[in-house]
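Participant: Just a sequence and a predicted model for now, questions to come.
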Amino acid sequence: MAPLSAENIFPIIFLLLTTFSVSKAELHAHYYDQICPQFEKIISETVLKASKHDPKVPARILRMFFHDCFIRGCDASILMDSTAINQAEKDGPPNISVRSFYVIDEAKAKLELACPRTVSCADIISISARDVVAMSGGPYWNVLKGRKDGRVSKASDTTNLPAPTFNVSQLIQSFAKRGLTVKDLVTLSGGHTLGFSHCSSFEARLRNFSSLHDTDPSMNAEFVLDLRKKCPKPNHNHNAGQFLDSTASVFDNDYYKQLLAGKGVFSSDQSLVGDHRTKSFVEAFAKDQGLFFKEFTASMLKLGNLRGSTNGEVRLNCRMTN
């Protein structure tokens, strides 16, 4: 993708900021107070129950939120199923490994009984993402509500998601297109504290990395040996992989400490330490977990309030339009 030039970046930023302002004006913290006062309790109970049965749910829900918002804004387009004439976002290559859609389905079914045709699937994802962070030891924040569900979902759009092989310049460009700053980039990357990756997303760093290096020189040598054991060649275990920090079930700042130790699983993560534009944020968050929590809350609100369309609907079934 060609870099943005000075002459075309300002119109894009203006459009993004205009879109953000319009969308934000329609959202507020008390949107459901009168029409469905129990909706947050229903969602939280559903997410907590699912997480107790499957400890992978928190990371999956948080990733679902990111991947939804990065395409068309937070409009639940990632939940829509493909049809005979359209391949939806969830079937795009970067989303094949997104899981736990059933949790959103269960919450939606309960909400349709309690408050029919009222709560959008997009709001369910946003609340669920906040809840999995909070229940894992991270910060709690008041999510603005009132999103509508989009009517369009295309697998081809998933090429716009930032890849685990991106360098810092590519990451900055990707986030800037969504009105997000360099600080937002480093902050939201901290969501990987709950993450897990299959070998296929990072094994290129472990062997035959380049003509000069067998392995990625930015990686800790002992960490490479550990990952090679978990991802042997040939690898017949398609579920093999690595957690993205050493406290994978806890939302904390360990992710940043791992990056400073050369133990970032993705090259995109490790690149944050090697660039002067991002390294200072990594160091600050590794040192001060409270600062990370504060900035993560602000960045999640910023991402969660961005939407690309205002003429959506409240889907009765999150997997299809009405």
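Facilitator: Right, received. Where do you want to start?

Participant: only C-alpha atoms for contact and neighbour calcs from this point on.
Facilitator: OK.

Participant: How many neighbouring residues does Lys233 have?
Facilitator: 10 (other C-alpha atoms under 10 Å).

Participant: element containing it, please.
Facilitator: With secondary structure defined by DSSP states H and E, Lys233 is part of neither a helix nor a strand.

Participant: Tell me the gap between the lengthiest helix in the chain and the middle of its chain.
Facilitator: Longest among the helix segments of the chain by residue count, using DSSP state H, is helix 6-25. Offset of helix 6-25 from its chain centre (C-alpha atoms, centre = their mean, to the nearest Å): 21 Å.

Participant: Report the buried residues of that helix.
Facilitator: Ile12, Ile13, Leu16, Leu17, Thr19, Phe20, Val22, Ser23, Lys24 (16 or more other C-alpha atoms under 10 Å).

Participant: let's bring in a second model and compare:
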Amino acid sequence: MVLVLVNLILILSCIVGISQSQLQVGFYADTCPDVESIVNGVVRDAFLSNSNTAPVLLRLHFHDCFVQGCDGSILIDNGPNAERHAFAHQGVGGFEVIERAKAQLEAVCPGVVSCSDIVALAARDAIALANGPAYQVPTGRRDGSVSDVSMANNMPGVSDSIEQLKAKFSQKGLSDQDLVVLTAAHTIGTTACFFMTDRLYNFFPSGGSDPSINSEFLPELKSMCPQNGDVNVRIPIDRGSGQTFDNQILQNIRSGAAVLESDARLYDDEATRSVVDSYFDALSPLFGPLFETDFVNSIVKMGQIDVQTGTQGEVRRVCGSFN
């Protein structure tokens, strides 16, 4: 009898563990039914004031999930050792949009909606505003209780080789296809010339420019980021389609017109190159794969990296501070 009870307890505990580890669409249906409309309204207002809000919020979601999982750790601002001050996070923004949404949610359903869920919902709404795909976001994340600048040391970087990029994504449970389509999120947004200097003027190992840059595109890049020029000047990452969420950036990669070195590296590897090419097959529009569908699958998958659920973590009252 005792053995039966022990086994029953173990089974129940496993079921509880599984249920707590899973996010679900409509998690706040009973506890905060207006959560999605409130977040959407805040994001829309921010976007109407500044269209750059879309790539900023998308990048915030990516950077949050790649360090300790999607737990809102990047939002904490408790001094110079906070994660958000990591070199790998430089240029990441959108914190004020998340705080604005959090304040409105606290007014109607205090202590219910996590900051990490707000980040995921805000990214989704930002993508839609940039003419990207609409999709449902599984929610139920809890906010983490650790924010450490050193934990962002292994973020994917613009100068990473394709081997490094594949390894970093694999460590997060993401496939080569996920790497390609999530990198294609660079279809919206800008980068600083600071990240272009070595690629244009001191490319390893022989110096000069990255030989993978299309010879017709190279003068254009150099004119936007001249040698010894202002490294803070920002340029579109997606040549020809920097304001619209589409797969143009993958076409740029194919033609040697990728702006970022890490984007260009996707064409160095047989596996990732085949994923890039697959979206331009003559039969792709009829029989797939479809870029937008694959992107949605990958970003939803990314949004579940090492999430805290159930009784784990906390629901912060203010996103920039632990309770």
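Facilitator: Structure's in. What do you need? Quick caveat, the model's predicted, so the values are computed rather than measured.

Participant: picking up where we left off before, mean offset of the helix or strand following the longest helix of the first structure relative to the second structure (after superposition)
Facilitator: Using DSSP H and E, the helix or strand that follows helix 6-25 of the first structure in sequence is helix 39-53. When the second structure is superposed, helix 39-53 of the first structure averages 0.5 Å from its matched positions, counting by mean C-alpha distance after the TM-score superposition for the first structure.

Participant: The next helix-or-strand element following helix 39-53 of the first structure - contacts with which helices or strands?
Facilitator: Counting by DSSP H and E, the next helix or strand C-terminal to helix 39-53 of the first structure is helix 57-72. Packed against helix 57-72 of the first structure, as judged by 3 or more C-alpha pairs under 8 Å, 6 or more residues apart in numbering; DSSP states H and E, are the following elements: helix 39-53, helix 121-135.

Participant: where along the stretch 51-200 of the second structure do the helices fall?
Facilitator: Secondary structure of the stretch 51-200 of the second structure, counting by DSSP state H, counting those that start in this stretch: helices at 53-65, 95-108, 115-129, 162-171, 176-183, 197-201.

Participant: And the next helix or strand past the shortest one?
Facilitator: Next helix or strand after helix 197-201 of the second structure toward the C-terminus (DSSP H and E): helix 218-224.

Participant: Average offset of that next one relative to the first structure?
Facilitator: Mean for helix 218-224 of the second structure is 1.2 Å (mean C-alpha distance after the TM-score superposition for the first structure).

Participant: What range does that helix cover in the first structure?
Facilitator: Helix 218-224 of the second structure lines up with residues 224-230 of the first structure when matched by TM-score structural alignment.

Participant: Same question for stretch 67-76 of the second structure.
Facilitator: By TM-score structural alignment, stretch 67-76 of the second structure lines up with residues 71-80 in the first structure.

Participant: Near Leu79 of the first structure, how many other residues are there?
Facilitator: Leu79 of the first structure has 25 nearby residues by other C-alpha under 10 Å.

Participant: what's the nearest residue to it if we skip its chain neighbours?
Facilitator: Spatial nearest neighbour of Leu79 of the first structure, excluding adjacent residues (C-alpha to C-alpha, 6 or more residues apart in numbering): Arg319 at 5.4 Å.

Participant: What does the one you found correspond to in the second structure?
Facilitator: Looks like Arg319 of the first structure aligns to Gly320 there (TM-score structural alignment).

Participant: circling back to that earlier point, the residue nearest to Leu79 of the first structure: how many residues sit nearby?
Facilitator: Neighbours of Arg319 of the first structure (other C-alpha under 10 Å): 18.

Participant: go on, Ser159 of the second structure?
Facilitator: 19.

Participant: got a list of what the spatially most central residue of the second structure touches?
Facilitator: For the second structure, Phe62 is the residue whose C-alpha lies nearest the centre (C-alpha atoms, centre = their mean; 2.1 Å). Counting by C-alpha atoms under 8 Å, 6 or more residues apart in numbering, Phe62 of the second structure makes contact with Met302.

Participant: Before I go, just wanted to say thanks for your time.
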